[in-house]
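Engineer: Model the following, please.
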Amino acid sequence: MSTPTVLTDAQRSVADRVITALAGPDARLRDDQEAAVATLATPGSRALVVQATGWGKSAVYWAATAVIREAGGGPTLIVSPLLSLMRDQVAAASRAGLTAATLNSSNVDQWAAVEGDLLAGSLDVLLVSPERLANPGFGARVLHALAGRLGLVVIDEAHAISDWGHDFRPDYRRVSDVLQNLNPQTSVLATTATANQRVTDDIAAQLGAGSEASGPDQLGAGSEASGPDQLGAGSEASGPDQLGAGSEASGPDQLDREATLVLRGALARKSLHLNVVDGLSPIQRYGWVAQELPFLPGSGIIYVLTVADADRLVTAIRTVWGDEPRVAAYTGQLPADERHELEDALLDNRVKALVATSALGMGFDKPDLGFVVHVGAPPSPVSYYQQVGRAGRALDEAVVVLLASRLDDSIWEYFATATIPDPKRMNRILDAMNEAGGPVSVPNLESATGVRRGKVELAVKQLAVDGVVERTPDGWAATGRPYVYDAPHYEGVVAVRQREADIMRAFVRGERCLMRLLTESLDDPAADDCGRCSVCRGELTPGLNERPDDETVATLSAVLRRDAQILAPRKMWPGGSFGRRGRIPAELAAEAGRVLAFADAPQWGDVLDAAKNGDATARDRLSESAVAVLADWGRRGGIRPETIVSLDLRGGDLAADLAERLRSVGRRPGSAYPVVAGPVPSRDATSATEAAYWRDHLGSAPPEVAGLAVLLVVDETSSGWAITLAAASLREAGASAVSPMLVHQTA
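Structural biologist: Sure, this is the predicted structure:
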C-alpha cells in the first residue's frame, strides 16, 4: 500500500497553523516530518519514527491530529509513560490549538468528566499510561466505546513495548493488543529516540509492518552481531540543526510494507564533552561530585542508581557547601506534585542540580541543561546515551562525566536477567490459578506459590503479554492458552544485554574516542572521532579534577556514617505458611529503628567488611557512629534504652561486640538473644517462609527485659522478619518497648 509523502494544500495549511503556534511564525514542517504527517493522514496507515530528541516527534502527532480532526476523523489516543510527560503534552496540545486531557492516578476525580467529553467528541486528545490499558475497567468502559472511533493512536517512547529494548515494560506490550482491536481505518504512530535495528524491527512487527521479529542471530536489516561494538541503536542526539532539515530515510530504514513508514535519523552530539573518571572508591565518587559541582556549567542532573544514593549524595553535597549551591533528590518514590515542583525548579535554574534516579528521564526537556554526571553507569549504551542526551540541546558546549566503579559490573549482571521469565515459576503461578478455579489476587498467589510478591506481579504481567492470563476486576485468571517458554528468544535478549554491558566496559576503559564508541554501537553510519572527549584530548575537560581531596572524602565519610536511615517496623503478619495473618498488635510491635549501613552504603566501604571480620579499628569506627546515631535519635524523641540486647543472625559476634561497647558507654545492662543455628532462607523465599524460619530458629527472649525499654542491636538482615519476631518475643517477655538498631540492611 503506497501512502503520500506530501500534504495537500488544505492539509498543509492546518499543519502550518499547529507548527507556528508551537514554534513561532516562521516555523514549518521539514520534509521528513511532512512525510510522516501525510502518511498518518491516510486512514489505516502505520508509521514508526525513530529520531533524536529535538527532531520534532511531538510536532508530527500534533499536526497529524489536527489534520485528521479537520477532515472529520476521530480523536487521538496517546500512550505515554510518565505523569510529568503527560503534563507537558497536555500543555503543548493546548498551545497547538487542541483540546487534550489525561486519565491517570493523580486525577481520579476527573475521570468521569474526561470520559464524557471524549465520548461526546469534544476532546481531541486523550493521554493514558500503559498501565491504564491493562486495567479491565478502563478497557471495557473507554477503549471498547472508542474502538471504531479513534482517528490516531500514538505510542510514545515505543522502545518500551519491545523486550529487546533497554526499558521494556510488560504493561507497555499490551499496546499491541489494543492495536489488534482497532478499526482498520485508525492510523498508528510509534515514536522513540532509543531503538536499535532489532528493536525497530520488533516494534514494526507489532504495528503490523510485516517484518519478522526474530531469534538471537538476527539483529535486523541483515546485520550480524559480532562483539560488543555492533549492537545497533538509534539514540537521543539532539537539536534540530544537528539532524539536517529534510533528512531522508532510505534503504532498509524506510519500510513501506503493508502501511508502515519507518523514519530513522542520524546521530550527532557536537555539544557534548564526554569524560570518564575511573578508579574511584564509592565514597570518593561522592567526594568528587561534592567538590566539583559548583564549577560545572549552568545547572544539570546527577544520575545515581538507587534512591538511597540520591538521598546520601544530597547530604554529602550539603555537608561541603551548605545550602549553596542548591540541590535536591529526585526519585520515583516522591509524590507526583513534589516531582513536578523539582522539575520546574531545575527548568527555572532555581537549583544547581537534581540528584536523580532514572525516574527523571523520558520527557524531561531543558534545552540549556549544562551538565550530566553519572555516579555509576547504566547497563547499556542506549540508556546511557538517552540520559546524557538531556544535556546541551541548545548549547554549544555541555559537560558529561561518568564516575565509574567496580560495583557497576554486579549491577549490569543483575539487569541482564532481572526481567527474564523463569518457566518453573510461571508454571507454578499458572497451576495456582487453575487450582483456584477463578480470579486470584497477587497476595493470594504469593501465599499459594511461595513466590515473592514483586516476582508474582512481574510474572502475571508477562503472562498477560502472551495471552496466557488476563486481569479481571476480581484478580488474575488463566485464559486456557498454554504457556510456552521461548528459550531461544530470551537467550538472545540476555546475550544482547551482556554485549551492551561489554560496550559500557569498553567505554569505561577508554578504548577509543568515547563519542565514536557510543555512536558506532548505536548504528550511526557517520560515527567518527569527536576530538572533544577525555580520550581524544588525553585529559578531562579543562577545569575538572581527576580526584577529590582526601580531606573532603574523610569529612564526608564521618558525616554520612552518622546519617542513619529509619527502619520502619513491619505492621502485618505474612499469613501463608507462617499461619498468622492480619495486623501485628501494637503491644507486640517494634518501634521505628535505625539502620547504620544500608545496602552498599559508600561511606562504609571496606570498614564494614573489616568490622564483620573482627578488625578492632573498624569496630571502633562502627561504635563511634552508633553512639552518634543514638545521641541524635534521643534528641529527636526516640526512647532512651534501659537495657541492650544483641542479636547475631549471620553467625559471628558483630552485634554482640557493638552491644557491649554501647553498654559500656551508656552504663546499661544487657544480654544476647539466643539463635538456633540453621541454613538461612534464600533471598527468593517468601515473607511467610522467612518469618516461619525465624519463628523456629529464635530462642526464648531473655526474661530480664521485663519492664525495660530495649535497644535491640542486630548484625545483618534484608527483610526484617527476624527483628519483627524478636521484638514480639521481647514484648511478650515484658519489655516496655523495643527499638532496633540494625548494623547492615542488605539489598
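
Engineer: going forward, measure contacts and count neighbours with C-alpha atoms only.
Structural biologist: Will do.

Engineer: Which parts of the stretch 1-150 of the chain are strands?
Structural biologist: For the stretch 1-150 of the chain, applying DSSP state E, counting those that start in this stretch gives strands covering 46-50, 76-79, 100-103, 125-128.

Engineer: elements contacting the longest one?
Structural biologist: Yep, that's strand 46-50 we're talking about. Packing contacts for strand 46-50, counted by 3 or more C-alpha pairs under 8 Å, 6 or more residues apart in numbering; DSSP states H and E, involve helix 31-40, strand 187-192, helix 197-207, strand 260-264.

Engineer: Okay, angle between the shortest one and helix 197-207 too, please.
Structural biologist: If I follow you right, that is strand 260-264. 160 degrees (axes from the mean of the first three to the mean of the last three C-alpha atoms, to 10 degrees).

Engineer: In terms of secondary structure, what does the next helix or strand after strand 260-264 contact?
Structural biologist: Toward the C-terminal end, the helix or strand that comes next after strand 260-264 (DSSP states H and E) is strand 272-277. The contact analysis (3+ C-alpha pairs under 8 Å, 6+ apart) places strand 272-277 against strand 398-403, helix 514-521, helix 534-537.

Engineer: now with 6 Å?
Structural biologist: Applying 3 or more C-alpha pairs under 6 Å, 6 or more residues apart in numbering; DSSP states H and E, one finds that strand 272-277 contacts strand 398-403.

Engineer: one more to put side by side:
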Amino acid sequence: MTSTVSSDLRERAEAVLATLAGPGARLREDQWTAIHALVAERRRALVVQRTGWGKSAVYFVATALLRADGAGPTVIVSPLLALMRNQIDAAARAGIHAATVNSANTGDWERTYAAVASGEVDVLLVSPERLNNPDFRDRVLPQLTATAGMLVVDEAHCVSDWGHDFRPDYRRLRTLISELPAGIPVLATTATANDRVVVDVTEQLGLASGEPLVLRGSLDRESLRLSVVRLATPAQRLGWLADHLDALPGAGIIYTLTIAAAEEVADFLRERGHPVASYTGKTDPQERLAAEADLLDNRVKALVATSALGMGFDKPDLGFVVHLGAPASPVAYYQQIGRAGRAVERAEVVLLPGREDRDIWAYFASLAFPPEPLVRQTLAVLGDDAMSTAAVETRVDLSRTRLEMLLKVLDSDGAVRRVKGGWVATGEEWVYDRERHQRIAEARRAEQQAMLDYIDTTGCRMQFLRRQLDDPASERCGRCDTCTTPAWSTDVDQDAAAAAQERINRPGVEVAPRKQWPSGMAELGVGASGRIPATELAEPGRVIGRLSDIGWGTRLRELVDGDDAPVPGDVLDACVRVLAGWGWEQRPVGVVGIGSRTRPHQLDHLARRIAEIGRLPLLGTLTPAGPRPEAHANSPQRLAALWSAFEPPAFPVPNAPVLLVDDVIDSGWTATVAARLLRRAGASAVLPFALAQRG
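Structural biologist: All right, here's what the predicted structure looks like:
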C-alpha cells in the first residue's frame, strides 16, 4: 500500500514538474527524495546542490502537492529581489500563485496580506529583514506561522557566519522555525556550503531536531571551462578584457571587487564599443531591472557587476563569467561562477587577478564583528525606551553598516529587540563569543590563502574548488586550463592596452557635497540639524581618483600613506588635468589650504604648487584648532570631532569662489565644515579639491 501511495505521489509530482519545466522533464532521484520527505513525511531537509540543479523545482512541486492536500501557503525566505522576481515567474509556470512582500512594493502589502489570509496565495516570498519588521512580526507573522504549509529558507548559507555571505537577519529564522506547529515541513537550500557550513546551518536553523534529511550532490559543472590569466598591470588586464570580450560566448557577467571598479570598467568597455552596463549596490532599482532584462534578452554583451548581482540571478544560457580581481574565498568564487553554463554545453570562466586584490580583502575584513567593548557600549546605551539606529550612532562609534549588523545579531541572540521607533534592551544576559569570532577571522585568512593557492595551482581547478566545498573529486575535470591547453593567451592588443592605459591614467572623479547634517547632533553638543543651508554648502568637488580605483588607486595609496613629502611631478600633472577639465561656472579667485597636523609639508606644498600653476593667490590656510581630533567611524561622531577643529579664517576671504585643497576626502565632513567657515567668512562658493577619495 505504501509503495502504491508513493508511486501515485511521484506521478503527481512529475505532472507538476512538466508544467514547470516542460513535458520532457523528469525528477532527479534526489529531487524526488526531498519532495517525498517534505510531502509524505513532513520532515526537515537541507539540500546542497549546484546552481541549476533544480532546487526551486523541489519546493514548487512540494508546494503544489501540499496545497492540493489542503495545506496552507508556503513561505519562502529569499535574500534578493532579483531572486524573488525569478521565483514568482517560475511559480506561475506551474500554476502556483506567488506574491512577495519587500521594500520595493510597500503599496501592495495590505492587498497581499489579505490575499494570503483568504487562501488566494500559494507562495509568499519575504526577505529575511521583513521577519523582524515590528508590524510584520507582530501582526502578520503569527497568523502566517500558524497556517503555513511549508517553510523554505533559500540561500541558507547566509545563516552561517562561516559562510561567504553571512546575513544576520537570517538568524531570526531559528525562532520562526521553533514556533511552527508540529508536522510543518522545512526546506533549506544552498549551492555553496562546505561541511562546516552544513553543520552550522542545521544548528542555527534548529533543523537538527528530528534527524533532518541532508542531500548533497556533486558540485562539478561539466559545462564550465576554468582559466586564470595572469597579467602584470591593471592596464593590461583591462586591455585584455576589451580585446577578448567579443570572443567570449554569448552574454555574461564581469565581476569586479568594488563599485568604483564596476563603473570604471563599464565606462571603458563602452568607450571601446562594447554594449555593457554596470550593476552595483548603488544602481537605481529601476535601472537594475532594466539591466537584468537587457542581459536576459542578450541586448548587452555583459553586465559589469559587484556581488550585488549574485545569488538568484537566473539566465540558463549565460555564456561566461569573468572576474577582474579575485574574490576573497574559493567558496564565494564558486558561487558566482555558478551563474554560467546551466543550459549550454560550454561556458568560459576567466579570472584576472591583481596585486591590489589583497588590499581590498583587508578592507572588507576590517568590517567584521565589532570588539567586545563596543558591543557592551551598545548594550549599555539601550534601555526600555525605543532608540533609533541614528540615536545609537551618536553614542557608539561604529559605522552605520556595522552598527546595524551588530544590532541585528544582538536581536537574534535575544539581547535587544526591534520595536516601532527603534531598539530596546531586553535585559537578557549576553555572552561575547570571542573564540568563535577569532576562529571566523582565522577561517577568513585561510580562505584568502586558498584563493591565492587556486590562482597558483598546477592541479585541476575544478577539483580544487570542489575540495574547498568538501565535495571530493578523485578525477581531474579535463576541461580547465591546467588539464588542457590554455584556452586564453596573455597577449594583449597594443591598441587596446594603450587605450586602457590612457583610461586608467585619466584623472578626475566628482565628489558630491554633503547636503544634510546627521541626526542627533544635539546629543553631541553640536547645533546642526536638517538640511545644510544653501549659504553654507560646498560645491561638488574633485579628486584625482579613488583609493579603490583600478588605475590611480595604487599610486594614490602609496602617496597618502607614505612619508610627509612633497607631491611628486606626475601627481601634480594629474592635478592640473583635473582642474583644467573641471568646467566650473566661475573660475576660483584664490586657493585655501587645509592645515594638517600629520602631513603639513605635503599639504602646504600641494596648495602652493596648485596656486602657482593656476596663477592664483594662495589666500591662506585653515589652521587646526586644539588637539588633533580622534578618528571616528560614523558621521555624527566625525562631525562632532571636526565641528570646532579649525580656527576661523585669519585671512581676508573674497566674495567670490575659492578652491579648497586637501589630501584625502574621506567622509566629506572636513570639507563640509571648512566650506561652512569659508562661506560664513564671505566666499560665494567653495570648490573642494583633494588628491584622493576613500572608497
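
Engineer: Superposed, how do the two chains score by TM?
Structural biologist: After superposition, the two chains reach a TM-score (TM-score structural alignment, normalised by the length of structure 2) of 0.93; 688 aligned residues with a C-alpha RMSD of 2.6 Å.

Engineer: Turn the helices and strands packed on strand 46-50 of structure 1 into TSV, columns for distance to Trp633 of structure 1 and mean neighbour count.
Structural biologist: Formatted as TSV, these follow (distance: least, C-alpha to C-alpha, whole Å; neighbours: other C-alpha atoms under 10 Å):
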stretch	distance to Trp633 of structure 1	mean neighbour count
helix 31-40	60	25
strand 187-192	48	26
helix 197-207	51	24
strand 260-264	57	25
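
Engineer: Out of the ones you listed, which gets nearest to Gly576 of structure 1?
Structural biologist: With C-alpha to C-alpha as the criterion, Gly576 of structure 1 lies closest to helix 197-207 of these, at 40.1 Å.

Engineer: Superposed on structure 2, what's the mean shift for that closest one?
Structural biologist: Taken against structure 2, helix 197-207 of structure 1 registers an average deviation of 2.0 Å after superposition, with mean C-alpha distance after the TM-score superposition for structure 1.

Engineer: related to what we said a few turns ago, can you tell me which of the strands of the stretch 1-150 of structure 1 is most buried?
Structural biologist: Between the strands of the stretch 1-150 of structure 1, strand 46-50 has the highest mean count of neighbours, a mean of 27, where neighbours are mean count of other C-alpha atoms under 10 Å.

Engineer: now the helices for the stretch 351-500 of structure 2?
Structural biologist: 357-365, 372-381, 389-393, 400-412, 434-456, 461-468, 494-505 (DSSP state H, counting those that start in this stretch).

Engineer: JSON lines please, covering the helices and strands packed on strand 46-50 of structure 1 and showing distance to Leu514 of structure 1.
Structural biologist: Shown next, in JSON lines, are those (distance: least, C-alpha to C-alpha, whole Å):
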{"stretch": "helix 31-40", "distance to Leu514 of structure 1": "30"}
{"stretch": "strand 187-192", "distance to Leu514 of structure 1": "23"}
{"stretch": "helix 197-207", "distance to Leu514 of structure 1": "21"}
{"stretch": "strand 260-264", "distance to Leu514 of structure 1": "23"}
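
Engineer: Please tell me how far Gly163 of structure 2 sits from Ala580 of structure 2.
Structural biologist: Gly163 of structure 2 sits 48 Å away from Ala580 of structure 2, taking C-alpha to C-alpha, to the nearest Å as the criterion.

Engineer: For the two, indicate the residue with more neighbours.
Structural biologist: Gly163 (24 against 11; other C-alpha atoms under 10 Å).

Engineer: Distance to Val355 of structure 1 for the strands of the stretch 1-150 of structure 1 - can I get that in CSV?
Structural biologist: Below are these laid out as CSV (distance: least, C-alpha to C-alpha, whole Å):
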stretch, distance to Val355 of structure 1
strand 46-50, 29
strand 76-79, 28
strand 100-103, 28
strand 125-128, 28
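
Engineer: out of the ones you listed, nearest to Ala113 of structure 1?
Structural biologist: strand 100-103 (10.1 Å).

Engineer: any idea what Val265 of structure 2 aligns with in structure 1?
Structural biologist: Under the alignment (TM-score structural alignment), Val265 of structure 2 maps onto Leu313 of structure 1.
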